[in-house]
Each structure stands twice: as C-alpha cells, then as structure tokens.
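Novice: For reference, the sequence and a predicted model appear below.
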Amino acid sequence: MKKLDKLILGSFIGPFLLTFIVVDFILLTVNMLKYFDEIFGKGLSFWIYAELIGYFVISISPMALPLAVLLSSLMTFGNLGEHFELTAIKSSGISLLRALRPIGVFVIILSFAAYLSNNYLVPKVNLKTFSLLYDIRMKSPALEIKAGVFYAGIPGYSIKVNEKIGEHGLKDIIIYSHAGGSSGNLNMTLADSGRMEPFFNENYMKLSLFHGTNYSEERQTRGIKEKPVEFNRTSFDTNEIVFDLNNTFKLNRTAEEAWSTNRSIKNISEIKLGLDSINTLLNDKIYQNYQSTESIYPFFTRDRKLSPPVDIKERKALDDSIRRVKLERKQTSTDSLENIRSQAKKDTSVVLADHPESRLLINAAKDSAISSLSSSQKSSKSTGRDSLIATSAGKKQIDNKSKKEDDQDTVKNAKLKTVLKQPRTTPLTDKERKQIDSLVENRGYTRQSVTIALSNSRSLKNNFSIRKTEIDNYKRDYRRFQIAWYQKYTQAFACFAMFLIGAPLGAIIKKGGLGMPVLVSIIFFIIYYMLTITGEKWAKEGIADPLFGTWFSILCLLPFGLFFVKQARKDARLFEPDFYLSLWKSVQDRFKVLRSKAN
C-alpha cells in the first residue's frame, strides 16, 4: 500500500467510526423512544436493559452504515479540499478516481460485511430482540405504592395508603380484596398502620397490618325479598398478608420458537422456503377456485369446462407429487417401525416358548381355546336346526307375496313405457294454458324464483369476495417476503451508493468539519429514506414489482453520484454563486444568438 492510500484511508477511518457511533446512538434513541413507557419503570436489572440495548444496536446498524459512510466520506474529502491536499494530489498527476480508490475498496469490503451481517447476524439478533422486548412489555410494573392513590398492580387487590413513613412504613391503609374472582368491594380491610417488606429474594412480599378491622359481606343473588346476606366484621391487633410476586413481577422469558414465522428473523435460504410455501398455498387456492366455479354456473358451463391455466396445473401437479413422495416416506417409515416391533414380538415369543413355564402356559391356553370352540359349535348346531324348522313356513308365505307385488309392478311399468313411447303432437288447449298460468301465478313461482336468484347471487358474491381477500392476503405476504429478501442486498449496496455521493461532493464543497457536510449528508439521507419507504410501499401494495420497489431509492440516487463524480473530476464549483452566474450569462448569450439568427 502506498503512502497516499495510507493517508486517505487513515483520514477516513477515524471520522467513519465516530460518525457510525453517533448515528447508531441517534437511531437507537429514536427506536427506544417508541417503547420507553413500556420497558422502563418495571424494576428490571441493569443487565436486562443492557442486553436489550445491545440487541437494538446490532439490529439498527444496517441502517446506520449508509449514513455513516456518506458523512465520513464527505468530511474526509472536504478536509482534503479545505487544506489544499486534494489540489496537491491532483497537481502531482494523480487523478480523482485514483484518490477515491482506497476508500472505495474499503467501502466494497464494508458492503460485503454488511450483507453477511444482514443475512446471518441480524436475523438471530432480531429473534432475541422480539422475544426479550415482548417479555419486558408483558411484565407488570414494579411494586411502587404512592401515597393517596389506589394501587392495583397486585392481582386481586387494590391498596391505598394515605402516608408513607420511611422505606417500609405505611399509615392509614385501605385494602379491597377481589381474590377468587369476586367482583365488587365486598371484602375490605382498614388498618391504622403497617409495614410492607420483601423476603425470600424478593419473590414474596409480607404486609403486616396493625390495629385494624376486616369487613366481609356475602353477595346477594336473588332479589330484594330474600333475607339479608351475612355480614362479618373482625377486629385485629396484627394481621399479616403474603403476596406472591414471582409470577407477577418477575420477567418470564418466552420461547424463541414463538417468533419463528416472522420474516425479519429469517436469512435468504429461509425466506426462499417461505416464498415457496406461500406460492404453494396461493396456487392451491386459485386451483380450488377454478374447480368450484365450474359447479357454481351449471347453465353456462354444462357444455364447456372452466379449466385453470397451464402454469397453475403444472404447479399443482408438482405440489401433489411432492406431497405423494412425503406420504410414501412416512408410510415406509411407519412400516419399518411396525416390522421392527413385529420382529421384536416374534423374538420374545420364541424366547418365551423355550422356557418350560411358558410352554405350560401356552398349552393351557390352547386347551381352553379348543374347548370353547367345540362348545360353541355344539350349541350353534342345536339352535340352527330349530331355527331352520321354524322359519321355513314363514319364508314360503313371504315369497308368495313378493311374487304378486313384482307382477303388479311390471304391469305398471309396461303401461308407463307405452305412454312415453307415444309423445303428444297436438298443441296445448286454452284451458290447459290457463291452468298452467294459474299454477304459476297463484303459487308464486315467479316471486320464489326471483328471491332464490337474489339469494344465490348474494351468496356467490360473498364467497367470491372472501376468496379474493384470501388470495390478496397470500399475495401480500408473498410480496413482503420478497421485499425482505431484496433488502439484504439493497441495505448493503446503499453503502457504496452513499460513498459515490459523499466523496465527490466533499471534493466539490471543499469544507470539512461538522458544518456543511452534516447538513448535506442529512439532506441526502432523508431523501434516501423517503425514497426507500415509497418504493417499499409500492411493492407491498402491488403497484410496482418488489425488485424495483426495493432498488428504487438506489436507482434514483446513483445518477446523482455519477454526476457529482463527473463534476468533481472537472473541478466544478457547484456550491459557489459565480458558477451559477456564469451559467446564467451563457444561457442569456445563447438566447441572443438565437434571436439574431431568427431576425
């Protein structure tokens, strides 16, 4: 590495680390403010909050890297231009692109590292972040009773203290007990003073009450006419109540498998599997819609078939074949297990048969089975003879009746066939038409047909709308998985795009420090952030392709970067008023020439 590369790279790494820490801290503060009321004030240890903040820092780093690269590259080349070091580099015959090469190589390596982090590290950190954040949000607030305010943090109790004395002393205590699921203020305790102290590693809380009264009343169940309910009043000098704080005020960690379906905790291979499964569900739903729609319209589809498209059929056949293979594998596995069990049973039976005591048991079982079979056969023979003799006469009578009924049916069928073979050729008479019209009008067939048609159309409309929403939901999930897949690449490539904007822009501005570079970098980062949100929204709603939506911000900013590189190579003064004055004068001169030619 040459001295020039060391100089430029050394002047870049320091501002990069500083700006990355600052930007990460700012983004961390913005994200933590969303959950500030839900995670703080719950009496958790410092290490729980440190763990959560560490997870947030890692998960926010993909967003902080592009802004850090933009700001640090702009500051680096701004400082070089301000101190005329960049001018000396150019005067020695070194081009601007050669001066950009060491930082460009570093940014390319950084982009590759950002891709690896987005694909492997950030999904695991997001899983732990979601799990810990959910557990903290579900935890009850810390036990902190304030004077003059009812405290309902302990399940089943509502406590009010008029005055707190020291760390554990209480005065003028009112307690309403709702233990056992009872509603209403039927159990109340009043005490002059008391003490509340934790014990057993703060898993339990003991409330000692002094000089008080306990009031309890039964609930009235029927009405006014029933007898008055029982009312008890008990006075005490000392009363102790123990509260179990283990399940209420301790942090219970949720299993991480509960978040396994979230796309933000998956890497690229897992996202591809999710896309394939969603595509299978979507294809099955569309195929079922085609199959069911053909049976819905029997009038229009009786002469033709409503077949799904070819790609839907091919995907359905592929999915069915995969399911078939999986079922065959399961069956073979179950058959192998059954064979192993049957072989084990055979082996145990052989071993038992060799034992002399087992041989006696087997012979005894055989003798008992033979005796039971012989007795059953004898009884069946004796009962069979009697039943045959008794039912023979009844069978003859039943056969005679069935023959007569068959003869009558054949005669009727022959008459019907003769009538049907001679169709009517004469038209309907006026009397017959009036009878048919009266049947239609009097019995309300027209009205019934209209109501049935309306109900059928409404049910069909509801069914189609439900199916349409299901298909739209599947498509939206598919697009979101695609966006999560492409974001792994765009967030990494954004570092290089911001370098193309920041480095030549710093060479043009020629001002370092935290003044103009910070302002310009914030403006471009806001533009990048707005374009990213807009493109992702278009992709989620299906307005644009997910690939185009995720790359939309970079495609919009790359021309700016290339334009700034071109202007920096020409030493353009884009941020000086003389440049625009000279540009305006050239435009005016051009118009004068055109007018003179026209005249």
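Specialist: Ah, there it is. As the structure is a computational prediction, the values presented were derived from the model and not from experiment. Numbers count the residues shown, from 1 in each chain.

Novice: rest of the way, CA atoms for contacts and neighbours
Specialist: Fine.

Novice: Determine the number of other residues adjacent to Ile271.
Specialist: Ile271: 20 surrounding residues under other CA atoms under 10 Å.

Novice: Quickly note the distance from it to Arg263.
Specialist: 7 Å (CA to CA, to the nearest Å).

Novice: One more: Lys597?
Specialist: 65 Å.

Novice: Secondary structure element holding Leu100?
Specialist: If you go by DSSP states H and E, Leu100 is part of helix 96-116.

Novice: thinking Thr532 is in contact with Leu555, fair?
Specialist: No. Counting by CA atoms under 8 Å, Thr532 stays clear of Leu555, with 10.4 Å between them.

Novice: So these two - more neighbours on which side?
Specialist: Higher neighbour count among Thr532 and Leu555: Thr532, with 19 against 14, using other CA under 10 Å.

Novice: Now do the residue nearest in space to the middle of the chain against Asp545, distance only.
Specialist: Against the mean C-alpha coordinate of the chain, by CA atoms, centre = their mean, the closest residue is Asn262 at 4.7 Å. For Asn262, the distance to Asp545 (CA to CA) stands at 22 Å.

Novice: picking up where we left off before, which residues do Ile271 and Arg263 both contact?
Specialist: Phe481, Ala484 (CA atoms under 8 Å, 6 or more residues apart in numbering).

Novice: And here is the other one:
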Amino acid sequence: MKIIDRYILTSFLKTFFPLFIIIMFILLLQTIWLFISELAGKDLDFSVIMKFLTFATPRLIPMVLPLTILLTSIMVFGNFSENYEFAAMKSSGISLQRAMRMLTGFMILVGLGAFWFSNTIIPESEKRFINLRKNIVKVKPAMVITPNQFNDLGDINIRVSDKHGDNDQFLTDVIIHKKSVRPGNYTVIKAVEGELQGSKDSDLITLVLKDGNYYEDIQENKPNSKKKLPFVKTHFKQYVLNIDLSEIGNVDMDAQQYSKGHNMLNVAELKEEIDTISSTYNLKRKSLHTEVDVIIGAEGLNKNIKIDTLQASNDTLNLEKYFTARQKVEISNNAISSVDVVLRKITSSKKSLTFKKRALNKYEMSLHDKYALGIACVLLFFVGAPLGAIIRKGGLGLPIVVGVVLFLVYHFIGIFAKNGAEEDGIPPFLGSWLATFVVFPLSIFLTYRATRDRGFFNFDFITVPIRNFFVKRFSKKKK
C-alpha cells in the first residue's frame, strides 16, 4: 500500500466511524421513542432493556450504512479539495480515479459485508426483536389490552373501545370471546363498561363487567336441531370473570415463537417461502376459476364447436313462446341466484388473494433488498466522492446539508416504490431496485464531471452567447 492510499483510507475511516456512531445513536433514540410504551412501567430488568436495544440495532443498518458512506465521501473529498490536496495530487500526476482506487476496493468489501450482514445477522436479530416485543407485552395484562382490537388475555379474547384510569383499569364497550376446547367462538360477552381488579401478590385478576349480555351457542347432536342454531341469551347488571395470570407472570423473554416473517429469513429461506406462497396463490386462482365455471355452467358447454360451421340466419330465435310465465320466473330467479353466488364467491376470494399477493410481494422485496443494500453502498460512494470534489467544501456545514438532501430523495423514492410494489402497482423487483436505478446514472454523471474538473452543471453554452450579445450591443452604442 502506497503512502497516498494509506493517507486517503485513514482520512476516510477517521470520519466514517464517528459519523456512523452518531447516526446510529440518533436513530436508536428514535427507536426507543417509538417503542417507549412497550418498555415504560413494566418493571423490566436492565438486561431485558439492553437486549431490546441490542436486537433493535441491526435493523437500522440498512439506513445508517448508506447514509454514513454518502456523508463521509462528501466530507472527505470536499475537505481534500478545500485544502488544495487534490491540486497537489494532480500536480504529481495522481488523478481522481487513482485517488479513489483504494476506497473503491474498500467499498466493494463493504458492499459484500453488507450483503452478508443483511443475510445472516439482520434476520436473526429481527426474529429475536419481534419475539422479545411479544414477550414484553405479556408482562402486564393492562398493557396487553390495546383499544379497538382483540387481545389475548388468559383464556379469553377481549376487545375494548377505550381504557382510562390511573392504571388503565377502567374499560368501556367490552366484547369478550371465551376460549373453549372445541374450535370456534361459542360464548360471547358484551358489556357497556368493565374494571380490572387485582393485587401484586395474586396470580388472579378479576374483571368486573357491568350492564351487558351473555350469549352462548348450544351445540346440538341432532342434524335437525343444528339447523335451528339454538342459543342462550342472558342480560346482567354485573358479571365477574376471574383470569389466571400465572402464565403471564412467568414469561420467558428468550422464547422464540415467531420465525416466519419476511424480515426474519435469509436468502435460501426466502426463496423457499416465495415458492410456497406462489404455489398457494396460483392454486387458489385456478380453483376460483374452476368453481366459477362450475357455477355458471361453463364446464358443460361444448367448446369444440366452431363458429364458422354455424349456418348464418337472419331469423332471430324467440324463446318466449317455448316457456310459460312460471318457467320464465324460475329461469330468472335461477340466473339471479347464480350471479349472486358468483359475485359473493369472487368478493370473498378476492380478499384472500389480495392478502396472499401482498405477502408474496413483501417476501420478494425482502429478497431483493439484501442484494440492493450492498450495491447501494458502492453507488452512493461514487455519488458522494465526486460531489465532494465538485463542491470543494469540507466539514460539517454544506456537505451535511447536501448529503442529507440526496439521501432523503433516495430514501423517499425507495419508500414510495416499495409501497407501490406491496399493493401490486409495480413489480416487487422494481420496488426494491428503483432507488438504486436512479442513483446509478447520477453516480456516472458526477464521476464524469469531477474527473474533468467541471462543475455540477455547465451553463456556458447559455451564458456566453448572451454575454457576447450584450457586449457587442453596448460597444456599438459607445462607438
């Protein structure tokens, strides 16, 4: 390694690591702010909080690493230009490409390391992060109950519209589904309000419901009785439920129950999951097509008949004289019923297919994101280094502003593309790579301008003719 290469690499690393730590610290504080409701007021051990922060850190790398590379490149090469170090290099016969050669090799290694990190460390940390969050939620029952959604609490599923009080113990508009050995919801309890009562020394918590109704489906063994759908309904002024919290109190924070999320899998597992979801999705579409054909009677049609073999006739076929009024009503009712069944079938299947397609798009984008991260790190270096040489300004002022603006544009393009791909507006491949495709021509353009000592834009072809025109004009007036 030559002295100039060692000097450029050392200058880059001296800026890279402090900047990386600062940006990571800022985004980690933002993460704590987002999840503060899951950590505060639960008497968690310090080790659990440290695990939470440790598992949350790797998921920030896809944002921190590209931003750090972009800002470091602009600052370092801008500082070289501002201190006339590039001028000294050029006078010694060292071009910008030669100065960037060592860092280019280093960026390629960083890109490969980013792919390895996103393929091994991030899925494992994401898996542990999600499971730790799920386990933390189980520590306090009052914190488990989130308004306007069903929550699993002991042997019941509970939904409330709102909760209030010093410890969120007062509940309003309570709906409860009691669990049973048989699959299904057979017992439903609805109440206007409720209150959680309990003590720290007891594993039981009392839920007092006021002014509500108790519904229970009766399971009959006889087929004729089942068709009547019998049930029991009781109105109550006060109803008391005792909930066992012994399992909630003994929560294993290291338990791993969730492992199939699109962010929790590596490349091999993602490819396997994509094949599975894609096969299920195609099978459901084919099944829907077949069922609709059966309902409308398309399967019974003779599809071998050719239109050209039919004899043309000017006479219209009048079917009214072949059917009575009663038969016409029956035919119309049957047609309406068939259309209604088809529409219901398509509507219900559309929701399931949309959900499957959205999940498939997420898995495909997660696969491409692992490759796009390493490529983006290299391309952003070729954006930041030439840009720093062009603006000829180092330090924490203008380079930070320019770098942050460029990264926000890159990041927002990626967000909008992924949202569009998730809703099947654009292909998932394009959703992951669109921001990188935008950066690629920009990196070529800036490198080309910087290696030829030109500014970001050259407006001489516009300004020079205008200036010459006015110079000639005023010189003629003086004469």
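Specialist: Looks like it arrived, so ask away. What you see is a predicted model; the values in this text were computed from it and never measured.

Novice: if you count what's nearby, which of Lys597 and Arg263 of the first structure comes out ahead?
Specialist: Arg263 (20 against 8).

Novice: excluding its backbone neighbours, what's nearest the more buried one?
Specialist: Closest residue in space to Arg263 of the first structure, ignoring its immediate chain neighbours: Phe481 at 6.4 Å, by CA to CA, 6 or more residues apart in numbering.

Novice: next one: Leu500 of the first structure
Specialist: Using CA to CA, 6+ apart and skipping residues adjacent in sequence, the residue nearest Leu500 of the first structure is Gly561, 4.8 Å away.

Novice: What's the match for that neighbour in the second structure?
Specialist: Correspondence of Gly561 of the first structure to the second structure, assessed by TM-score structural alignment: Ser443.

Novice: so how much does the helix or strand that contains its match differ from the first structure once superposed?
Specialist: Ser443 of the second structure belongs to helix 428-451 when elements are defined using DSSP H and E. Once fitted to the first structure, helix 428-451 of the second structure is off its aligned match by 1.3 Å on average (mean CA distance after the TM-score superposition for the first structure).

Novice: do stretch 278-285 of the second structure as well
Specialist: On superposition with the first structure, the mean distance recorded for stretch 278-285 of the second structure (mean CA distance after the TM-score superposition for the first structure) is 2.0 Å.

Novice: for the helix or strand harbouring Ile48 of the first structure, which positions count as buried?
Specialist: Assigned by DSSP H and E, Ile48 of the first structure belongs to helix 46-82. Under the neighbour-count criterion of 16 or more other CA atoms under 10 Å, helix 46-82 of the first structure has 49, 52-53, 55-82 buried.

Novice: Mean distance between it and the second structure after superposition?
Specialist: Mean for helix 46-82 of the first structure is 1.0 Å (mean CA distance after the TM-score superposition for the first structure).

Novice: residues of whatever helix or strand comes next after that helix that come out buried?
Specialist: Downstream of helix 46-82 of the first structure, the next assigned helix or strand under DSSP H and E is helix 85-91. For helix 85-91 of the first structure, the neighbour count (16+ other CA under 10 Å) marks Leu86, Thr87, Ile89 as buried.

Novice: returning to that earlier point: residue range for the helix holding Ile48 of the first structure in the second structure?
Specialist: Mapped onto the second structure with TM-score structural alignment as the criterion, helix 46-82 of the first structure occupies residues 46-82.

Novice: likewise stretch 196-210 of the first structure?
Specialist: Under TM-score structural alignment, there's no match for stretch 196-210 of the first structure.

Novice: what's the answer for stretch 415-422 of the first structure, then?
Specialist: So stretch 415-422 of the first structure sits over no part of the second structure, by TM-score structural alignment.

Novice: Would you mind confirming that the match of Gly561 of the first structure is in contact with Ala376?
Specialist: No. If you go by CA under 8 Å, Ser443 of the second structure and Ala376 don't touch, sitting 10.7 Å apart.

Novice: Enumerate the strands of the stretch 301-450 of the second structure by residue range, in sequence order.
Specialist: Under the criterion DSSP state E, counting those that start in this stretch, the stretch 301-450 of the second structure carries no strands.

Novice: And Glu405 of the first structure, how close does it get to Asp399 of the first structure?
Specialist: As judged by CA to CA, Glu405 of the first structure and Asp399 of the first structure stand 10 Å apart.

Novice: Over to Tyr151 of the first structure?
Specialist: Applying CA to CA to Tyr151 of the first structure and Asp399 of the first structure gives a distance of 89 Å.

Novice: who has more neighbours, these two?
Specialist: With neighbours defined as other CA under 10 Å, Tyr151 of the first structure and Asp399 compare such that Tyr151 has more, 17 against 10.

Novice: I'd say that one and Ile159 touch.
Specialist: Yes. Using CA under 8 Å, Tyr151 of the first structure is in contact with Ile159, at 5.1 Å.

Novice: Around Asp367 of the first structure, count how many other residues there are.
Specialist: 11.

Novice: Kindly report the same for Lys2 of the first structure.
Specialist: 7.

Novice: Ok, the one 10 residues further on next?
Specialist: Phe12 of the first structure is flanked by 21 other residues according to other CA under 10 Å.

Novice: once the two are aligned, what's the mean deviation for the host helix or strand of it against the second structure?
Specialist: Using DSSP H and E, Phe12 of the first structure sits within helix 3-34. For helix 3-34 of the first structure, the mean deviation from the second structure after alignment is 1.0 Å (mean CA distance after the TM-score superposition for the first structure).

Novice: Please enumerate the helices of the stretch 151-300 of the first structure.
Specialist: For the stretch 151-300 of the first structure, helices defined by DSSP state H, counting those that start in this stretch occupy the ranges 246-249, 268-296, 298-301.

Novice: for the longest one, packing partners?
Specialist: Using 3 or more CA pairs under 8 Å, 6 or more residues apart in numbering; DSSP states H and E as the contact definition, the elements that helix 268-296 of the first structure packs against are helix 310-354, helix 445-509.

Novice: Provide the aligned range in the second structure for the longest one.
Specialist: Counting by TM-score structural alignment, helix 445-509 of the first structure lines up with residues 327-391 of the second structure.
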